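Trainee: Show me how the following folds:
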Amino acid sequence: MRILQRVILAIASFILVIGLSNIALGADNLELLASQLKYETGKIALQSGVATVNVPAELRYLNSQQTQIVLEKIWGNPSGNGTLGMLVPAKFNPLSKNSWGVVITYQEDGYVKDDEAESIDYSKLLKTMQEATKERNEQLVKQGYPAIEIVGWAKQPFYDKVHHQLYWAKDLKVSDSDEHTLNYNIRVLGRKGVLVLNAVAGLEQLNLIEKDSPKVLSSVAFNPSYRYEDFNPNSDKIANYGIAALVAGGIAVKTGLFKGILLALLAAKKFLIIAVVTVIAFIQKIFGNLFGRKRQNNSTGNDSQQQ
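Mentor: A predicted model of the protein is given here:
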């Protein structure tokens, strides 16, 4: 039994050293990636062709490829695609806890009618969303990501009927952290679909996001013939959902929009540590089988006590 313990300890120590080295190397790689990001300014035509971004002096634009680098490689979110880019502060540092960005995507599901906007019960809608999130959490955990809780509204939904813009913000909490995350949402309704603007930041940055949201909104606009007022009821497709569904939506796992910047970095490191522990447990199981079922059970019992 002592031989088994020494072998396991030696292998575990070796794996742990490699793991810690990878964490340090990962930090260097993150800094390198952050330094190589290519920011754009001025007038930018989005890849979809439906809208244009006029980047104000206070902001910078990252195209879709650069945005994926930030979301996946730097912030450690699940892989995905479909973003049109991201607006970030002029002094953006993706490795900083206080950084934030507004990810831009486009949903071409048709013209969204807004006639129900004033009659929506947002308290009831919140409860429905919280229940749906609990179900989605089961899939997140299976994929190795922490569960996410919708604590409540950070800003209750509001629809600007004149400009066809919808705003709301959720107070989110990741299961393995006490820190709350802000998920600030903006939807701009168009003739054939909806521009989706999502900002992720710490909850304490709500006032900052609200302060800068007019700059973000004024910088992104539908091109002529794609605007809400260009809708042709005789030929254009009408979406099979309304304002309430835009707010409820699905959990945007593909773009990582429910994960805070710092939380994502911490989670990425934690996954490595979990992987190390998993390999150690696997080794224990193999050697336990060689030395007998009884010893395997003892080893498992000791592991449980340590956890």
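Trainee: contacts and neighbour counts: CA atoms only from here.
Mentor: Will do.
Trainee: And for Tyr111, nearest residue in space, chain neighbours not counted?
Mentor: The shortest distance from Tyr111 to any non-neighbouring residue, by Cα to Cα, 6 or more residues apart in numbering, is to Ile238 (4.5 Å).
Trainee: That neighbour: how many residues sit nearby?
Mentor: A total of 18 residues lie near Ile238 under the criterion other Cα atoms under 10 Å.
Trainee: and what of Ser218?
Mentor: Using other Cα under 10 Å, the number of residues around Ser218 comes to 12.
Trainee: ok, now the one 5 residues further on?
Mentor: Number of residues near Asn223 (other Cα under 10 Å) recorded here: 14.
Trainee: quick one: it and Ala51 touch, right?
Mentor: Yes. Under the criterion of Cα atoms under 8 Å, Asn223 is in contact with Ala51, at a separation of 4.9 Å.
Trainee: One more, please, to line up against the first structure:
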Amino acid sequence: MWKAFAYFLFTCLAVVSRAFAGVGEDSLNRYDMLDPEDKLCASFIYQQGTVVLNNGVVLSVPEGYRFLDAVQGRTLVERLWGNPQNPGFLGLLLPQPGSRPDSILFGIEISMDETGYLSQQEALQLNYTALMQKMQQHLQQENNWRNKKGLSTVTDMYWALPPAYHETDNTQHLVRILQLGKNVSFLNYEMRILTRTGALSLTAVANTSQLNTLQTLMPAMVGNIHMPVGQRYLDFNPHTDQIAAWTERVLRMGELLDARHFFEWLLNTWLFVAVCLVMVLFIYLMQYFHRRRELPKQFFHVDERLN
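Mentor: Below you'll find the predicted structure:
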């Protein structure tokens, strides 16, 4: 997957730079000589400055980058790079040609994940080991799809850094290493900005050597995102809005049979108090019915000598 990602991106950047280079050359003839995929890349129209995404979020394109909207971005990511469809795809940030010669950052995909509201308490208590297991299961399904398409597959995925949640800006940082074969690996840095209905996801794909760069770049990207009123994290309405279904309660369902996980979950929730109250009520009811079943006392004495 990421080999194709890198190959087509560098092809696009090279084509765009060549298409406008060279004074006095016949640009139309040069365009006609391109392959169909290169022609498609050369036809893309990039944006800079302030961009309004399809869901109303305002993006300030960082210096040294350019933005490809949802329609063109889907063509690049799905048709040329061979990725599966992402229903929440909103656009793609790509480095300007020649602006970062020493950096190997392929791009930052922007998408909306409408999975429901995730509270701060649940975000802080998420079991990221279980989350990675879920991701690996999904990866196996995606690899099956890639095999049918004749595309390269990801052989392994694991955390590059411990996942973190930042309470100050309500962001989750999920940094993964994706392994292709034995010698090729890529960095997948996903920053999820929590919203009223889910999360705005910014996923950067880069060489593993760019980990330190992304640790600085991605948190700073929060300042380039302007969430409209009504979609912000603080706009959540518990009476009308949907709660996220992929929370710790869901992720731990398969672990409840394990005694250690069960008691950790029990002691950290209100269920512990409820269980205690039920036990007290049960004991009281048992004693009550036991007293009701006792034989009544005799109110007169029968003298057996009279018989």
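Trainee: Let me know the TM-score between chain one and chain two.
Mentor: Scored against TM-score structural alignment, normalised by the length of the first structure, the superposed chains reach a TM-score of 0.61; 218 aligned residues with a Cα RMSD of 3.1 Å.
Trainee: quick revisit: the residue nearest to Tyr111 of the first structure pairs with which position in the second structure?
Mentor: Matched by TM-score structural alignment, Ile238 of the first structure corresponds to Ile243 in the second structure.
Trainee: and after the helix or strand hosting Lys270 of the first structure, which helix or strand comes next?
Mentor: Assignment of secondary structure by DSSP states H and E places Lys270 of the first structure within helix 261-291. Under the assignment DSSP H and E, the closest C-terminal helix or strand after helix 261-291 of the first structure is helix 293-306.
Trainee: Now do the helices in the second structure.
Mentor: Defined through DSSP state H, the helices belonging to the second structure, from first to last, are 2-19, 27-32, 36-42, 70-74, 120-125, 128-149, 211-220, 248-251, 259-267, 271-292.
Trainee: and the ones you listed as TSV, adding mean neighbour count and distance to Thr197 of the second structure?
Mentor: Supplementary listing: the helices of the second structure in TSV, determined by neighbours: other Cα atoms under 10 Å; distance: least, Cα to Cα, whole Å:
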stretch	mean neighbour count	distance to Thr197 of the second structure
helix 2-19	18	30
helix 27-32	12	44
helix 36-42	17	34
helix 70-74	18	20
helix 120-125	14	14
helix 128-149	14	20
helix 211-220	14	21
helix 248-251	16	17
helix 259-267	13	26
helix 271-292	11	27
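Trainee: just checking, the residue nearest to Tyr111 of the first structure touches Gly190?
Mentor: No. Under the criterion of Cα under 8 Å, Ile238 of the first structure makes no contact with Gly190, lying 11.1 Å away.
Trainee: any residues in contact with both of the two?
Mentor: Here Ile238 of the first structure and Gly190 share the contacting residues 111-112, scored by Cα atoms under 8 Å, 6 or more residues apart in numbering.
Trainee: What is the neighbour count of Val77 of the second structure?
Mentor: Val77 of the second structure is flanked by 22 other residues according to other Cα under 10 Å.
Trainee: And it, what's its match in the first structure?
Mentor: Across the two structures, Val77 of the second structure finds its equivalent in Leu71 of the first structure, going by TM-score structural alignment.
Trainee: re earlier: contacting residues around the match of Ile238 of the first structure?
Mentor: Under the criterion of Cα under 8 Å, 6+ apart, the contact list for Ile243 of the second structure reads 115-118.
Trainee: what's the closest non-adjacent residue to whatever residue of the second structure lines up with Gln165 of the first structure?
Mentor: Using TM-score structural alignment, the partner of Gln165 of the first structure in the second structure is Thr171. Distances taken as Cα to Cα, 6+ apart put Ile193 closest to Thr171 of the second structure, at 4.6 Å, once the chain neighbours are dropped.
Trainee: The one you found: neighbouring residues, count only.
Mentor: Residues near Ile193 of the second structure, counting by other Cα under 10 Å, number 23.
Trainee: likewise the one 4 residues further on?
Mentor: Burial measure for Thr197 of the second structure: 24 neighbouring residues, criterion other Cα under 10 Å.
Trainee: and the closest residue to it other than its chain neighbours, how far is that from Gln242 of the second structure?
Mentor: Leaving out its chain neighbours, the residue that sits closest to Thr197 of the second structure by Cα to Cα, 6+ apart is Gly116, at 4.6 Å. With distances taken as Cα to Cα, to the nearest Å, Gly116 of the second structure is found 5 Å from Gln242 of the second structure.
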